[in-house]
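**Student:** Have a look; sequence and predicted model below, questions after that.
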Amino acid sequence: MTDKIIELLKAQGVDAFEVTDKCTSAWEFYFIKHELDQNRVRDVEHIDVTVYRKLEDGKFLGSATQEISPTASEEEAKKIIADLYERAQYVKNPYYELNKKKVEGGGEKFDPAQMARDFIEAMQQIPETSGEDINSYEIFAESNTRRYVNSEGVDVTVSYPSSTVEVVVNARNDEHEIELYRMYTSGTCDKDNLVKEISKTLSFGKDRLVTVPTPALDKATVLFTTADAVEIFKWFAMKMHAAFKYRGYSDWEKGKAICENVEGDTFTIKAVKELPNSSYNAPVDSQGAEIRDMYILKENVSENFWGDAQFRYYLGVPDSFIASNFTAEGGSLSENELRCGNYLEPVEFSDFSVDPITGDIAGEIRLAYWHEGDKVTPVSGGSVSGTLSDLIKNVRLSKELKQYDTTLIPSAVKIENVTVTGA
């Protein structure tokens, strides 16, 4: 059907177009404890079409997007394309061009049934007790193939695996019972890491039952050692996103330092083509641009903007792409060396967020460990807050790195002068 749609687009004389045809083969399983509740096999195809229309002698470019069913008739497809061309006149963006460079596709197809089987076997290896166990879990294992075609002659197909496991664990004692939720995404199943991470979550649940209120620490040192730290590094990456720069959300300039008078470690962040077992390892992005290893930030100096074709065109950045995998370099000290003095180590938030524009961090503490020398106390309640643009001057990063799906970052991030309110 994709070839027929392309033929119709050319025949109707639209000014430009993009067609994305994504096929997904998936196996899904839903367990209550370790008893299978239901499962299904899913084979789906989605074809998204974007039609572009030049307006006011090419000064502006309008666009409209809609999905066309792979089972649509030729007449139905013609009608949708004509409607898209009509609707495109109501969107007036400054003119830009689609990606033109022809690149090779690639990737590998995986058996989603085998992927799901690996996850089920891993879940059965989780060490449970009468006090901490698995409430339920869901497994989604996918093999994806995506073809992208545009009017500039780009026609590229990529394949990649993607999987998600959602887990709810319970912890209980004579007085209380709580539950913790986790979602893990990856390419295929990394059994050892999954067992390790869920076992750690079970221990967090056990400690959550015996917490005391978080003390009012005012300004304190905070050590981030869980997936929440990814949000911190996302802020750095988004400050170099072409759309953020064009819209005035970022004041970072290529070739200039992001802050002065740094007392801690500097930040070096790269967009990379591949990470082991990432849920998106592909040679091209969703708009057909070639993905490569590229510095975004190097020792606190802005290096390269990245993002979609529209905003890169506006900034005059032709040779870039929509990044999917990121790595951050470690610092000068090991995680053990960072674990010194008094510091708060939050491991469970009801929510943790970093505002992508202001850099304000905020998180309500469900479980943290208050370290006072050799004494460690589980605490709950209160919150952490601050603004990254103020805090990054005194941050320490561990030498060791840890991967969270599409992101590889230092395993520990130590930030001074974070505001910590008590319970």
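**Tutor:** That came through fine. Numbering: from 1, shown residues only.
**Student:** contacts, neighbours, all on C-alpha from now
**Tutor:** Noted.
**Student:** Show me where the stretch 1-150 of the chain has its strands.
**Tutor:** 16-32, 35-55, 60-67, 93-94, 106-107, 132-150 (DSSP state E, counting those that start in this stretch).
**Student:** also this one, for the comparison:
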Amino acid sequence: MLNDILNILKDSKADAWDVTDELINRFEFYFIKHSLDQYRCVDTEHINVTVYKKSPDGKYLGSATEEIDPTASIEETKDKVETLLSRASLVKNPLYSLRKPVDVKPSEYDADPSKISRDFIETLNNINETETLDINCYEIFASSIEKRHLTSEGIDTIEKYPVSFLEVVTNARDDEREIELYRSYDSGTCDKSLLKKDIEKTLAYGRDRLLTEPTPDLGKVSLMLSTADALQVWNYFADRINAGMVYQKASDWKQGEAYASDISGDKVTLSSKKFLPNSSKNSTFDDEGALIRDETLIFDGVVKKLWGNQKFSSYLGLDDTFILSNYEVAPGSSSEADLRAGKYLEVVEFSDFQVDSITGDIFGEIRLGYLHDGSSVKIVSGGSVSGSMRDCAKSMHFSSDMTQYNNARVPSVVVLDNVTLTGAE
């Protein structure tokens, strides 16, 4: 089928084309508590085709993308390609060149879904549970993906890598109530120690949810983030240096300039990483065929390089860019223990925590928090936090201790000052 699609594209009126063919071998396991309810092995193929069409005057280049079923007939495929060409001709993007092939051999990554599944199951079976704190159910999806990428520009690469997804529901109960907490984990392979630690923390959070009192209305507080919600903060920095955001003026950050003036807190250093242990984003090439590299993008608060796709990078006159996959934020100046010594609100459960990459607005409704006053801790729930990363970026502090969430290795704890706490009392 792939050869048929390539022949149809070559014979079409497309000015350029891009094809990605993914073969996915996935193991799925469904557990109720620790009893296997069902399992299955799934093999699927996904073929995505992009066609490019220039305007009659050659000033514009449009594109359109669609998945083509590997069981489609020749006539069905021809019709889809013609439809894509029609759609692409309506798009008026200023002309840009496409990625060219690079002579680099792809890296090889361990992608055995049976081994990955076994690691997840062994870890879940090793969680410390009690009569009142336990795992309700969990589902494991461990995949080996073989991706072939071909383009009219001569790119022809094959990469194989793991992608996994785990869902876990925990329960905590007393004589009157029961609290259910949900967790999901994206990864490549299984980080046993990190997963065990996080699920056992979640069990403890469920226990504490049974003991909460209404969050007081305190006005301005220091907000500590110590869970995966902190990624919203770090993604803000990564997004602001996206060439697409800069070109479309959704970000005003510029190369060679600091992301904020009068920075009094820790200054961010953010780097692209080709490889991080257990990441689902380990790859030699990005989705367009550009070579992914270890590279410092923000150093000590100053933007050094932008990342992004070929279209927006070319509009900004940037060479050697690529689409960010893994990233790492350098450690902060204080240990986690030192940051935990002051007065702050640590929120570990939100209904939804958001940091808007365009406006910088911060918002989250509190489901479980720990209010530290320097000598005692109050377990709270309800109310919300709000603020702006444009302000918080100037005074934020983060730990020298590090942790990893799939494709991001970041400080374990980040503290944002002068965040508004609206209480539930």
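**Tutor:** Done, it's in. The structure presented is a predicted model; accordingly, all values stated were derived computationally and were not measured.
**Student:** Determine which stretch of the strands of the stretch 1-150 of structure 1 is the most buried.
**Tutor:** strand 132-150 (a mean of 22; mean count of other C-alpha atoms under 10 Å).
**Student:** Check which helices and strands that one is in contact with.
**Tutor:** strand 16-32, helix 112-123, strand 155-172, helix 191-208 (3 or more C-alpha pairs under 8 Å, 6 or more residues apart in numbering; DSSP states H and E).
**Student:** got the strands of the stretch 1-150 of structure 1 as JSON lines, with distance to Leu202 of structure 1 columns?
**Tutor:** Output for the strands of the stretch 1-150 of structure 1, formatted as JSON lines (distance: least, C-alpha to C-alpha, whole Å):
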{"stretch": "strand 16-32", "distance to Leu202 of structure 1": "17"}
{"stretch": "strand 35-55", "distance to Leu202 of structure 1": "19"}
{"stretch": "strand 60-67", "distance to Leu202 of structure 1": "43"}
{"stretch": "strand 93-94", "distance to Leu202 of structure 1": "51"}
{"stretch": "strand 106-107", "distance to Leu202 of structure 1": "36"}
{"stretch": "strand 132-150", "distance to Leu202 of structure 1": "6"}
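**Student:** Of all the ones you listed, which one is nearest His371 of structure 1?
**Tutor:** Smallest distance to His371 of structure 1 across these (C-alpha to C-alpha): 24.3 Å, for strand 132-150.
**Student:** got the end-to-end distance for stretch 388-407 of structure 1?
**Tutor:** 19 Å (C-alpha to C-alpha, to the nearest Å).
**Student:** Show me which positions of that stretch end up buried.
**Tutor:** Residues of stretch 388-407 of structure 1 classed as buried by neighbour count (16 or more other C-alpha atoms under 10 Å): 388, 392-407.
**Student:** Among the residues you listed, which ones are in strands?
**Tutor:** Val395, Arg396, Leu397, Leu401, Lys402, Gln403, Tyr404, Thr407 (DSSP state E).
**Student:** could you say which helix or strand contains Tyr236 of structure 2?
**Tutor:** Using DSSP states H and E, Tyr236 of structure 2 sits within helix 231-240.
**Student:** Grab the most central residue of structure 2 for me.
**Tutor:** Asn407 (6.5 Å; C-alpha atoms, centre = their mean).
**Student:** how close does that one get to Lys378 of structure 2?
**Tutor:** With C-alpha to C-alpha as the criterion, Asn407 of structure 2 and Lys378 of structure 2 are 33 Å apart.
**Student:** tell me, how many neighbours does the closest residue in space to Ser184 of structure 2 that isn't next to it in sequence end up with?
**Tutor:** Once flanking residues are discounted, Ser184 of structure 2 sits nearest to Glu167: 4.4 Å by C-alpha to C-alpha, 6 or more residues apart in numbering. If you count neighbours by other C-alpha atoms under 10 Å, Glu167 of structure 2 ends up with 15.
**Student:** Please apply the same query to Tyr85 of structure 1.
**Tutor:** Neighbour tally, Tyr85 of structure 1, other C-alpha under 10 Å: 22.
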